[in-house]
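S.K.: coordinates only, sequence not included:
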């Protein structure tokens, strides 16, 4: 992690054993996803607990680069339904069980999204604007085989449709439309070769 682990105890006495458990769980989170930037854990005894029957709340905030924090806060009433005599250890294990599941789901979504992006890049072709009719919302691209592909204004992902002109270089993804092949995900290529 880029930021050291933060562990705080509020309205409850600090416990070395609990801190060790938390550090072990955070190490497992890092094994699941090694790009964590920060993790904050707060153990809080919210209610008056003179008879030791209400477990503390364990709140975990996991920071990952480029996305919203993953936040887990396991409430005492859920622990009381799950365990006969819930304690701090139960609260820690249960909160981190949920955090591990959420982080695994996040990692899987990220992998699927990356796979889709890589798939699109593999299916991307270079072409050239062949026809643009002023005042219309569509045009035609010249593909690598010399054929014409229809594309709509809404297919343009980068650049200004109204400034397109014949001969502009583009990249596109070819898909099958209602009337045959069409160009989608069209991006204008700059003269230096970059999008």
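M.R.: Alright, I've got the coordinates. Computed from a prediction, not measured in an experiment: that's the story for all the values here.

S.K.: switch to C-alpha atoms for all contacts and neighbour counts from now on
M.R.: Fine.

S.K.: gap between the longest helix along the chain and the chain center?
M.R.: Longest helix of the chain, by residue count under DSSP state H: helix 88-122. The gap between the average C-alpha position of helix 88-122 and the chain average comes to 9 Å, counting by C-alpha atoms, centre = their mean, to the nearest Å.

S.K.: Could you identify the helix or strand that succeeds that helix?
M.R.: Once helix 88-122 ends, the next helix or strand along the chain (criterion: DSSP states H and E) is strand 124-132.

S.K.: just checking, what packs against the helix or strand just after that next one?
M.R.: Once the chain leaves strand 124-132, the next helix or strand it forms, by DSSP H and E, is strand 138-142. Secondary structure elements in contact with strand 138-142, counted by 3 or more C-alpha pairs under 8 Å, 6 or more residues apart in numbering; DSSP states H and E, are strand 124-132, strand 148-152.

S.K.: got the angle between the first one and strand 138-142?
M.R.: Right, the one you point to is strand 124-132. Taking axes from the mean of the first three to the mean of the last three C-alpha atoms, to 10 degrees, strand 124-132 and strand 138-142 form an angle of 120 degrees between their directions.

S.K.: Ok, the shortest one next?
M.R.: Calculated by the same axes, to 10 degrees, strand 148-152 forms an angle of 150 degrees with strand 138-142.

S.K.: sorry, back to before: how about the helices and strands packed on strand 138-142 in CSV, adding mean neighbour count and distance to residue 116?
M.R.: Shown next, in CSV, are the helices and strands packed on strand 138-142 (neighbours: other C-alpha atoms under 10 Å; distance: least, C-alpha to C-alpha, whole Å):
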stretch, mean neighbour count, distance to residue 116
strand 124-132, 19, 12
strand 148-152, 20, 22
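
S.K.: try this one side by side with the last:
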């Protein structure tokens, strides 16, 4: 990482143990991501009205990526009571950040899932009984299909020459 991570804290006093936990998580992200991350910012907000119990921690992580924008982890669900524990809040938020960084690393290595487009063809004929038909594929093969194989009950709208997509 080229620039040190900024840590902002609002509404709480950070104990040394909490600071060490955050630094440990930051180190794990940096070591696991290689040169993907160029800078980062962590914002921890605690409730100003905590009294004896209650109040949820809000933790946000923004990590800059070279020429790729940024990865942002913002906890939106303010009703999850587990976030009243700072350790849970930090573990969960950094776990989400790790997953996003792993996905970005896979994308950069070209290891993303590739989906083949569905083959497109035309309806060659429909049997006069109205129970099945034939599709002619681009390589001039004929594939038989039954009316139950047509999605959304659209068999009655099919006629020869209609372009369709299919899965074998």
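M.R.: Cool, got the structure. Computed from a predicted model, the values in this text were never measured in an experiment.

S.K.: still on that earlier bit, columns distance to residue 117 of the first structure on top of the helices and strands packed on strand 138-142 of the first structure, output as TSV?
M.R.: Written out in TSV, the entries for these read as follows (distance: least, C-alpha to C-alpha, whole Å):
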stretch	distance to residue 117 of the first structure
strand 124-132	11
strand 148-152	21
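
S.K.: nearest to residue 62 of the first structure, of those?
M.R.: Ranking those by proximity to residue 62 of the first structure (C-alpha to C-alpha) places strand 124-132 first, at 35.5 Å.

S.K.: Could you tell me where the closest one falls in the second structure?
M.R.: Alignment note (TM-score structural alignment): strand 124-132 of the first structure is unmatched in the second structure.

S.K.: Tell me which of the helices and strands packed on strand 138-142 of the first structure sits nearest to residue 81 of the first structure.
M.R.: For those, distance to residue 81 of the first structure was read as C-alpha to C-alpha. The smallest value, 53.1 Å, belongs to strand 124-132.

S.K.: re earlier: what packs against the longest helix of the first structure?
M.R.: Helix 88-122 of the first structure is packed against helix 16-32, strand 57-63, strand 70-74, helix 76-82, with contacts defined by 3+ C-alpha pairs under 8 Å, 6+ apart.

S.K.: Residue 107 of the first structure maps to what in the second structure?
M.R.: For residue 107 of the first structure, the equivalent position in the second structure is taken to be residue 105, counting by TM-score structural alignment.

S.K.: Quick test: name the residue nearest the centre of the second structure.
M.R.: residue 100 (7.4 Å; C-alpha atoms, centre = their mean).

S.K.: List the buried residues of the longest helix of the first structure.
M.R.: 88, 90, 91, 92, 94, 95, 96, 98, 99, 100, 103, 106 (16 or more other C-alpha atoms under 10 Å).

S.K.: Surely the first one and residue 55 touch.
M.R.: Yes - distance between residue 88 of the first structure and residue 55: 6.1 Å, which falls inside the contact criterion (C-alpha atoms under 8 Å).

S.K.: just to revisit the earlier point, against residue 102 of the second structure, how distant is the closest residue to the residue nearest to the centre of the second structure other than its chain neighbours?
M.R.: Distances taken as C-alpha to C-alpha, 6 or more residues apart in numbering place residue 71 nearest to residue 100 of the second structure, at 7.0 Å, with adjacent residues excluded. Going from residue 71 of the second structure to residue 102 of the second structure by C-alpha to C-alpha, to the nearest Å gives 11 Å.

S.K.: Return every residue with contacts to both of these two.
M.R.: Taking C-alpha atoms under 8 Å, 6 or more residues apart in numbering as the contact rule, residue 71 of the second structure and residue 102 touch no residue in common.

S.K.: which secondary structure elements does the helix or strand where residue 157 of the first structure lies contact?
M.R.: With secondary structure defined by DSSP H and E, residue 157 of the first structure is part of strand 156-158. In this structure, strand 156-158 of the first structure packs against strand 180-188, with contacts taken as 3+ C-alpha pairs under 8 Å, 6+ apart.
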